[in-house]
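*Asks:* Sequence and predicted structure are below.
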Amino acid sequence: MKTIKSSKEDRIFDLINYVVLGFFLLVVLYPLYFIAIASISNPNDVVSGNVYLFPKSITLEGYARIFRDTRIWTGYANTIYYTVAGTFLNVLLTMMIAYPLSRKYFSGRKWMMTMLMITMYFSGGLIPQYLLVKNLGLRDTALAMIILGAVGVFNVIITRTFLESNISEELEQAAAIDGCSPFRFFITMVLPLSKAVIAVLALYYGVGHWNDFFKSMIYLNSTEKFPLQLILRSILIQSQNMSAMTDDVSMMEETRLISEQIKYGVIIVASVPMLLLYPFLQRYFIKGVMVGSIKG
C-alpha cells in the first residue's frame, strides 16, 4: 500500500503547529505542576524562588496541618453529597426541559425558549434571591445548595441541539406505534442514547457544585453543613491570621511560611478529585460537545 509523502511545506507547517501547541500546553500545565511541587517543598525555597522544576527539601507539613483539622472530612462528605445530589437533579431537569424543546411538534417551544433566554441576560439579583430562600425556609439547609441554580439555560441549549440531531421523530413515532408511552420512551430510549451529552452535563454541573462556595457563605450558618471549599478557606484564613496574632518575629515568620505551604496544599486538596474524574468522562465530553455544536 502506497503512503502519501508529506511535502516540505507540510512538514514545516506541522512543526510550527507542534511548537505553538506545545508552548500553550506548557503555559497551561506548568502552573498546575508548580502548585503540586510547591505544596510539598520547603516554604523557604518556594518564597525565595528556588523551586522551578523539582521539589526541594520535601516536607508534608502543609498537608499534615490541613488534614489534622477534623472539619476537612466533614467538608468532603458535604461537598460529595451536594455534588452528587445536585448534579443528579441538574441533569434530570435539564434533560426533561430540553427534550420537549427539541420536538418540532411541541407547540410554544419558541416562546418558551425565548423566556429561558431572557434569564441569561437578566436576573433578580442577590437580595431578592436571599429573601426568597429565607421565606421558603431553605436558609441553612442542604436544599439551598442543591436546588438553587438547578437548571442552566446554556446547558439546556446544548442538550436540545444534541437531541434534535440524534433522537429522530421517526424513532419516537415507531415506538408510539408499538405502544410505548412518551414517558417510557424518554426513560428507555432518550436517556440511554444521550450518554454523551449527559456526561457533558454531569461534568459541567459537577464542577460547578464542587467549586461552589459563594452560596454556602450566603445561605449556610452551621459549620457542620459547610462544603469543602468553605472549610479550606477558613483553614487558610486561620493560618494567615495566626502570623498576625503573635509578637514573636521568628514565630511570625515561621507561621507565614507554613501558611504559604498550606495555600498550595489547599488548591491540590480541592482540585484532585475533579482531575481524577475527568479522564473517565473525557471521551463522552468531547463527543457531546462536538455533536451538540453541529446544529443550533
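*Replies:* Right, received. Where do you want to start? Residues are numbered from 1 along each chain as shown.

*Asks:* CA atoms for contacts and neighbours, from now on please.
*Replies:* Will do.

*Asks:* Please report how far Ser194 lies from Ser168.
*Replies:* Noted for Ser194: a distance of 12 Å to Ser168, by C-alpha to C-alpha, to the nearest Å.

*Asks:* Use this one as the comparison:
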Amino acid sequence: MQSLGLTDTYLSLVLPSAVSVFNILVLRAFFMGISPELTESARIDGASDLRILLTIIMPLSRAVLAVISLFYAVGYWSAWFNASIYLTDQEMMPLQNVLIQLVQKNTEAPTGLQQAVRTGQLSSLGLQMAVMVLALIPVAVASPFVQRHFKKGMLTGAIKG
C-alpha cells in the first residue's frame, strides 16, 4: 500500500479484501448450476448476452447475491486490522478501531466516560459491554432482511440433483 501511495486513504481499507476466493467459489457453483437450456432458448429468441444476463441470470441469482452482499458487509463492518496497519490519521479510523481502543484502554475514552469509570458511576466491564452491543447493532438490524435469502443462497450449487 505504501508503494502504491494508498496509505491514509479509504482505498487501502477496501482494496486488500475486495475479492474473496470463497465468495467467488460460491458464485461459480451457483452459476454452474443454472440450466444451459435457459440461455440457449433466449439465444434462439434473439436475446443478446447482456439481455440474457439482465433478464434471466440476475433475477435467478438474487438469493446468492444477497448472501455475498451480507458476507462483504459483515466483513467490512468488522474489519479493523487493515485500518490499524494502513491508517495513521485518527480522523479516518473506522468505528471498530475506536471501539477497540475504548475496550482495551479506558484511558483513551472520551473525558466524560473516563470520569464515570474513575468515580465508579460506570464500571469498566459495563463500558466494554456497551461498546460490544454498539458494534453488533448494525449487523443485527441488517441480517433479518437477508435472512430469507441466506439458506437458499448458501445451498444453491451445493446440492446436485
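*Replies:* Right, received. Where do you want to start? In this text the structure is predicted, and so the values were computed from the model without any measurement.

*Asks:* Can you give me the TM-score here?
*Replies:* After superposition, the two chains reach a TM-score of 0.84 (TM-score structural alignment, normalised by the length of the second structure), with 154 aligned residues with a C-alpha RMSD of 2.3 Å.

*Asks:* Between Ser194 and Ser168 of the first structure, which is the more surrounded one?
*Replies:* Of the pair Ser194 of the first structure and Ser168, Ser194 is the one with more neighbours under other C-alpha atoms under 10 Å, namely 18 against 12.

*Asks:* which residues sit in contact with that one?
*Replies:* When contacts are counted by C-alpha atoms under 8 Å, 6 or more residues apart in numbering, Ser194 of the first structure touches Leu163.

*Asks:* corresponding residue for it in the second structure?
*Replies:* When the second structure is aligned by TM-score structural alignment, Ser194 of the first structure is paired with Ser61.

*Asks:* counterpart of Gly208 of the first structure in the second structure?
*Replies:* Under the alignment (TM-score structural alignment), Gly208 of the first structure pairs with Gly75 in the second structure.

*Asks:* What's the match for Thr88 of the second structure in the first structure?
*Replies:* So, by TM-score structural alignment, Thr88 of the second structure is matched to Asn221.

*Asks:* And what about its match, helix, strand or coil?
*Replies:* Assigned with DSSP: H, G, I helix; E, B strand; the rest coil, Asn221 of the first structure falls in the coil class.

*Asks:* before we move on, the earlier item: residues in contact with both of Ser194 and Ser168 of the first structure, list them for me.
*Replies:* With C-alpha under 8 Å, 6+ apart, Ser194 of the first structure and Ser168 have no common neighbours.

*Asks:* which strands and helices sit next to the top helix by length along the second structure?
*Replies:* Of all the segments assigned as helix in the second structure under DSSP state H, the longest by residue count is helix 124-155. Helices and strands touching helix 124-155 of the second structure, as assessed by 3 or more C-alpha pairs under 8 Å, 6 or more residues apart in numbering; DSSP states H and E, comprise helix 62-77, helix 95-104.

*Asks:* separation between Ile52 of the second structure and Ile34 of the second structure?
*Replies:* Look at Ile52 of the second structure and Ile34 of the second structure: by C-alpha to C-alpha, they are 12 Å apart.

*Asks:* ignore the last one, Thr156 of the second structure
*Replies:* For Thr156 of the second structure, the distance to Ile34 of the second structure (C-alpha to C-alpha) stands at 10 Å.

*Asks:* of these two, who's got more company?
*Replies:* Thr156 (21 against 16).

*Asks:* List the contacts of that one.
*Replies:* Shown in contact with Thr156 of the second structure (C-alpha under 8 Å, 6+ apart): 29-30, 33, 64.

*Asks:* Which two among the residues you listed are spaced furthest apart?
*Replies:* Gly33 and Val64 (12.0 Å; C-alpha to C-alpha).

*Asks:* who's more crowded, those two?
*Replies:* Applying other C-alpha under 10 Å to Gly33 of the second structure and Val64 shows that Val64 carries more neighbours, namely 25 against 15.
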